[in-house]
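A.B. asks: A structural model of the following input is requested.
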Amino acid sequence: MIAPERTPHATGPVAARVPTGPVAPDAPVIGILGGMGPAATADFYAKLVDATPAVRDQEHRRVVIWSDPTVPDRTESLQGRGPDPLPWLRAGAEKLQEAGATHIAIPCNTAHAFVPALLRYVDVPVVHMIDEVARHLAGAAPPVRCAGLLATDGTVGTGLYQDWLHRRGVEVIVPDARDQQAVMTAILSIKAGRRGATETAVLAAVADRLARAGAEAVVAGCTEIPLCLATTDVTVPLLDPARILARAMVALTAPI
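C.D. replies: Have a look, this model is predicted:
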């Protein structure tokens, strides 16, 4: 079975890290297009630091963060209830490029519905978080063939994960209507700063039902979910897309 992701607050021992040497002044720059939401952006940066094999400051990656919490709600836009966030995403990507970003990460699952349109305005690679998750699942030993999904209504409704995972031969199980409503309520609660036992219990219960329906692993497909749900709360491996994306960004920007 695929190894579970570590809990959000876990860090590896410094002694186990392999130094890579100081980063050169012309080294790649990771741009984080964030603010969706702010806590998830801060969490992603922490995971980026944790994923870097550094033993001193100078061995970490160069990073630029653009955190814009005024980006319109992605789910509301996808459901026709709110403005298109693309202009905000485009402006943020342009700010990152002006600041020297050579690779862009977007630590928001639902925002990836707008990545195809965003790519028309971006001159540097945008590393696709959902594609990285699909690669991770398919490359597991043994490969995961059925994954449960906890995500926003926008992510579930647009079939983002379904499309990308199916390309890798992975079936996706989503919650029923009642459970999806509970997941969305929990996500909004976490965004509002409530990360207590109630939110954890709701998400864990839905994850358990997905596992009993055949999911071999569960994807925490909203970057707020890992702020409240740990691997120890679920009965099958819990995958954190933000952590997977962080590892991909570190690998792509490794010193030559």
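
A.B. asks: please count neighbours and contacts with C-alpha atoms only from this point.
C.D. replies: Fine.

A.B. asks: state the distance from the closest residue to Gly221 other than its chain neighbours to Leu118.
C.D. replies: Counting by CA to CA, 6 or more residues apart in numbering, Gly221 lies nearest to Ala151, which is 4.5 Å off, once chain neighbours are set aside. Distance from Ala151 to Leu118, counting by CA to CA, to the nearest Å: 22 Å.

A.B. asks: wait, what's in contact with the residue nearest to Gly221?
C.D. replies: Val183, Met184, Ala220, Gly221, Cys222 (CA atoms under 8 Å, 6 or more residues apart in numbering).

A.B. asks: hang on, the first one packs against Leu203?
C.D. replies: Put plainly, it is Val183. Yes - here Val183 reaches Leu203: they are 6.2 Å apart, a contact under CA atoms under 8 Å.

A.B. asks: want to put them side by side, so please do this one too:
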Amino acid sequence: MDSIPDRAGTARLGVIGGVGPIATADLYRLLVARHRQATGGTYPDVVVHSLPLSAGLETAFITGTADGSHRAEITALLREALDLFEGAGVRHVVLPCNTLHAYLPGLLRGRSLGWVDMVTAVHHRLAADRRRRVLLLGTGSTVTSDLYRNTAGVEFARPAAAAQREVESLVLSCLDGDLSGVPASRLRRLAASAGPVDALLLACTDLHLLRDRTDFGVPVVDSLGCLADACSRVLLAQPSPAAEAVGSGAPR
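C.D. replies: Model (predicted):
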């Protein structure tokens, strides 16, 4: 592949897409809308690479059953994406997937690529909104990891086993792009599955299809929306390639 020439004074963003495709498309839509509004109609400089995930690999990470071979396969795919971005003049990388988020720091080490940290962006939003106890809705891999850690200001509640299986079922439905038939009672049960909370976090970007639903009974924080806001700031600030992860001082 021939390198894409880098234009002086621009901040080119590389999006690792395909996990899942609808979330990737929505992130791009949000980026375009935010950038055009801020610049009077200019489009952002974005390169999207969609990972060719197999159905088995995708399901393993959604359900938290990924083993060593799955992790090796996804690592190779992510490394290939980063190689492509370096040849394309990308300055910052973004991965709109909570489940795979922890892979990026190690893979970016030694490269001339910055990255936009979704977890940091979420923490900033929760702190700004003064949320104290937040229900974590995500894949089995995300919920059982330490990606979202309790801090002095925020406690993350995890769903019980039955509710977690319900969340994973919703994630799989999101991949088909339609949650219009999900009853309000189902969402209310999920929101109450870990006791009282003052917000819930859609910690799977595929769940962005639920961000406008009011049936939960508590405010909804969408990790994909938080990421889009952080990416917009990077594109508008035009940072250098050596810039550190956006918001790297947030609790991790």
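
A.B. asks: and Ala151 of structure 1, what pairs with it in structure 2?
C.D. replies: Matched by TM-score structural alignment, Ala151 of structure 1 corresponds to Gly138 in structure 2.

A.B. asks: and for Ser189 of structure 1?
C.D. replies: When structure 2 is aligned by TM-score structural alignment, Ser189 of structure 1 is paired with Ser173.

A.B. asks: ok so Trp66 of structure 1 is a strand residue?
C.D. replies: Yes - under DSSP: H, G, I helix; E, B strand; the rest coil, Trp66 of structure 1 sits within a strand.

A.B. asks: return the distance of the nearest residue to it once chain neighbours are set aside relative to Ala111 of structure 1.
C.D. replies: In this structure, Trp66 of structure 1 finds its nearest non-sequential neighbour in Leu33, 5.3 Å apart by CA to CA, 6+ apart. As judged by CA to CA, Leu33 of structure 1 and Ala111 of structure 1 stand 10 Å apart.

A.B. asks: tell me which of the two has more neighbours.
C.D. replies: Neighbours per residue (other CA atoms under 10 Å) separate Leu33 of structure 1 from Ala111, with Leu33 holding more: 26 against 21.

A.B. asks: so who does the corresponding residue of structure 2 for the more buried one touch?
C.D. replies: Here Leu33 of structure 1 is matched to Ile16 in structure 2, going by TM-score structural alignment. Taking CA under 8 Å, 6+ apart, we find Ile16 of structure 2 in contact with Val48, His49, Ser50, Leu51, Leu78, Ala81, Val93, Val94, Leu95, Pro96.

A.B. asks: most surrounded residue in the contacts of Ala151 of structure 1?
C.D. replies: So for the contacts of Ala151 of structure 1 (other CA under 10 Å), the most neighbours sit at Gly221, 27 neighbours.

A.B. asks: how many other residues sit next to Gly193 of structure 1?
C.D. replies: Gly193 of structure 1 has 10 nearby residues by other CA under 10 Å.

A.B. asks: picking that back up, just the contacts of Ala151 of structure 1: which are in helices?
C.D. replies: Among the contacts of Ala151 of structure 1, the ones falling in helices (DSSP state H) are Val183, Met184.
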